[in-house]
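Visitor: Pasting the sequence and the predicted coordinates here, then a few questions.
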Amino acid sequence: MTEQAQPQPAAEEPAAVPLHRIPVVIVTRFSFFGKSGWKSDASRDRALLFQPERLQHRLRLFSQVTLPSLAAQSRQDFHHFILTSRDLPEPTAAALAEACARSHGDAGRYSIVAARPMPARAALRRYLDRRYPGKVVAQVALDDDDGLAADFVQDLRRQFRLIEEEIPDISQKLPHFVSYSRGFGLMLRDAAEGAPALFRIRYPYINLGLTMIAGDHAKNILAIQHKKAPRKFGARLIGDTPMYVRGIHDFNDSRVEQSERWVRQEGDDQLKARFPFLFSGSGLAGDEG
């Protein structure tokens, strides 16, 4: 007698996670040598990228702006992904690891991936596939010389709830973007007169803080054109409250020119509460008091 195999019941698909509860990954590139969308000379020249003065400057901003802005978040339910180069000089690699450990504390809250030269999008895809297989993830772009307001993650998750209410079938319409257009420029260039200065700036779909909600990890925040993709796939643009600070200095990866539309910003109490890292410790934007 031939025994026929019985059909197996189809495996149940995991229930969709509500948008406001999906993982949030903050994506930072630190002196990564590979195709990454940067247009600076250093992005194409290993010697310039790993120039000691440049590395020291970027590590300082990463330690005094980027990391403190994440430590100050009112909601800490996010993971910090740092993509760097396998060939990063050992002293800088050690200092990078030490800075992350000191700021984040728990090693499970961040990941440093030192990759060989490759497209940055491929390195991020591999990481997301490994850590979040088959999951919808919110990816936030944050360069190593920029910072986020202390309520950024909290407000981002609030925006996720609003998106769910406005687009009930959002899971079928991914990727989707969230862009905060208003923030501050932190002028640190040697040519700037006097102490570092803050300016109010507005750039819709700026890469800084741009958030991409996606389930296909091949379509990630390092694989898109930040000014075109949100318009193509759909986005929520928020322009009422400043949510980021952009470092402007002599080692920027993309040249930033001051505009006459920029308005000087003084350090009031609300600003100090939402961007505390600018006014404590190193006092990048001026002393407290």
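Guide: Everything's here; your move.

Visitor: CA only for contacts and neighbour counts going forward, please
Guide: Will do.

Visitor: Quick one: the strands in this structure, in order.
Guide: For the chain, the strands defined by DSSP state E occupy 24-30, 79-85, 110-115, 137-141, 146-148, 176-180, 182-187, 197-202, 211-214, 235-238, 244-248, 263-265.

Visitor: list the helices and strands the fifth one packs on?
Guide: So that's strand 146-148. Identification of packing neighbours for strand 146-148 by 3 or more Cα pairs under 8 Å, 6 or more residues apart in numbering; DSSP states H and E yields helix 67-71, strand 244-248.

Visitor: residue contacts, residue 277?
Guide: Residue 277 makes contacts with 64-65, 68-69, 72, 283, as judged by Cα atoms under 8 Å, 6 or more residues apart in numbering.

Visitor: how close does residue 262 sit to residue 284?
Guide: To residue 284, residue 262 is 19 Å away according to Cα to Cα, to the nearest Å.

Visitor: What of residue 238?
Guide: 27 Å.

Visitor: take the one below as the second:
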Amino acid sequence: MQVIGLCRFSYPATGSFRLNRDTIEEQRQFLYAPDRLEERLRLFEAITLPGFGTQTDETFELYVLTGTCLPQIHAYRLRDLTAGIKQIRIIAKEPGDHKQIVREVLNTARADPHQPCLQFRHDDDDAVSVDFMERLRAAVVENTGLMQQSESVGIDFNQGYIARREARGIRAARVYRSLLGVGLGMYVQAGSTRTIFDRLHNRLARFMPVVSYPDTPMWVRMLHDFNDSDHARKDTSELSPFTPEQAEDLRVRFSIDPDAFEARYAAR
């Protein structure tokens, strides 16, 4: 079964931001601010890419959607960072209606619309575990009856880490969060044009069945000043310094080395 992911990398679009950036020009000014782009590229390299480059199931495609107006120096850097991961395809689109563009990208990516597929969404500053694709496929087998009788079914891995890099190092907490934009997949029935972006991720359960897996950490959600959500930027009350056990969890489950991550920041 085809597995298709979509990650938006600083793509300006109407109808996509919650924090009062209504026009494309306002979005460009925010998205392409040098400090922000540098932070996103740094997190993309250190947090996002390692897990995708070491998946236990390598049969997936991740489309990274950017704007044609992304500054050229950053567009080149993005391509360089992803060049070693064969599953990643970068797509540059003119700014437009968010729902229309992401639907077009995902449905065009389907090799055979007459066959069911799995989809997932991802943010460019978060991580998924190295067995994320394997677990997505397993969820279809484990819930065959439900999948067969539903046009779409959400697959929610609701345990993970929230983390923030501060001057004193990375602080994190192992938490349960339902229907985040990370660690969330969706089964789409054959012939359906639904996509995982058709509905807000936190409201997905209002429109389709959702199967939840709380058994093990499946994602890392980074918190920082550029989050497009007041809640995300303030969700820091549980954070504490990494324990040795958590640091090992990051290395094994996400291919993230906290020491190398700190060294990368220190070198910039």
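Guide: On my side now, so go ahead. Treat the numbers as computed from the prediction; the structure is a model and nothing was measured.

Visitor: picking up where we left off before, how about the helices and strands packed on strand 146-148 of the first structure in CSV, adding mean neighbour count and distance to residue 25 of the first structure?
Guide: Shown next, in CSV, are those (neighbours: other Cα atoms under 10 Å; distance: least, Cα to Cα, whole Å):
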stretch, mean neighbour count, distance to residue 25 of the first structure
helix 67-71, 22, 12
strand 244-248, 25, 17
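
Visitor: Need the ones you listed in a markdown table (columns: distance to residue 82 of the first structure).
Guide: Output for these, formatted as a markdown table (distance: least, Cα to Cα, whole Å):
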| stretch | distance to residue 82 of the first structure |
| --- | --- |
| helix 67-71 | 11 |
| strand 244-248 | 18 |
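
Visitor: Nearest to residue 36 of the first structure, out of those?
Guide: Among those, strand 244-248 comes nearest to residue 36 of the first structure, with 18.7 Å by Cα to Cα.

Visitor: and the closest one, how far from the second structure on average?
Guide: Superposing on the second structure and averaging over aligned pairs (mean Cα distance after the TM-score superposition for the first structure), strand 244-248 of the first structure comes out at 0.5 Å.

Visitor: which residue numbers in the second structure go with that strand?
Guide: Aligning strand 244-248 of the first structure against the second structure (TM-score structural alignment) gives residues 219-223.

Visitor: still on that earlier bit, out of the contacts of residue 277 of the first structure, flag the one nearest to residue 249 of the first structure.
Guide: residue 65 (13.1 Å).

Visitor: Neighbours of the alignment partner in the first structure of residue 196 of the second structure, how many?
Guide: Mapped onto the first structure by TM-score structural alignment, residue 196 of the second structure lines up with residue 221. Neighbourhood size, residue 221 of the first structure [other Cα atoms under 10 Å]: 26.

Visitor: swap in residue 262 of the first structure?
Guide: Under the criterion other Cα under 10 Å, the count of neighbours that residue 262 of the first structure has is 14.

Visitor: Show the contacting residues for it.
Guide: 199-201.

Visitor: Just give me the match in the second structure for residue 115 of the first structure.
Guide: Per TM-score structural alignment, residue 115 of the first structure is aligned with residue 93.

Visitor: And for residue 48 of the second structure, nearest residue in space, chain neighbours not counted?
Guide: residue 127 (4.6 Å; Cα to Cα, 6 or more residues apart in numbering).

Visitor: doesn't residue 217 make contact with the one you found?
Guide: No. Between residue 127 of the second structure and residue 217 there is no contact under Cα atoms under 8 Å: 10.8 Å.

Visitor: the more surrounded of those two?
Guide: Neighbours per residue (other Cα under 10 Å) separate residue 127 of the second structure from residue 217, with residue 127 holding more: 30 against 22.

Visitor: What lines up with the more buried one in the first structure?
Guide: Per TM-score structural alignment, residue 127 of the second structure is aligned with residue 147.

Visitor: quick one: its match and residue 66 touch, right?
Guide: Yes. Here residue 147 of the first structure lies in contact with residue 66, judged by Cα under 8 Å, at a distance of 4.6 Å.
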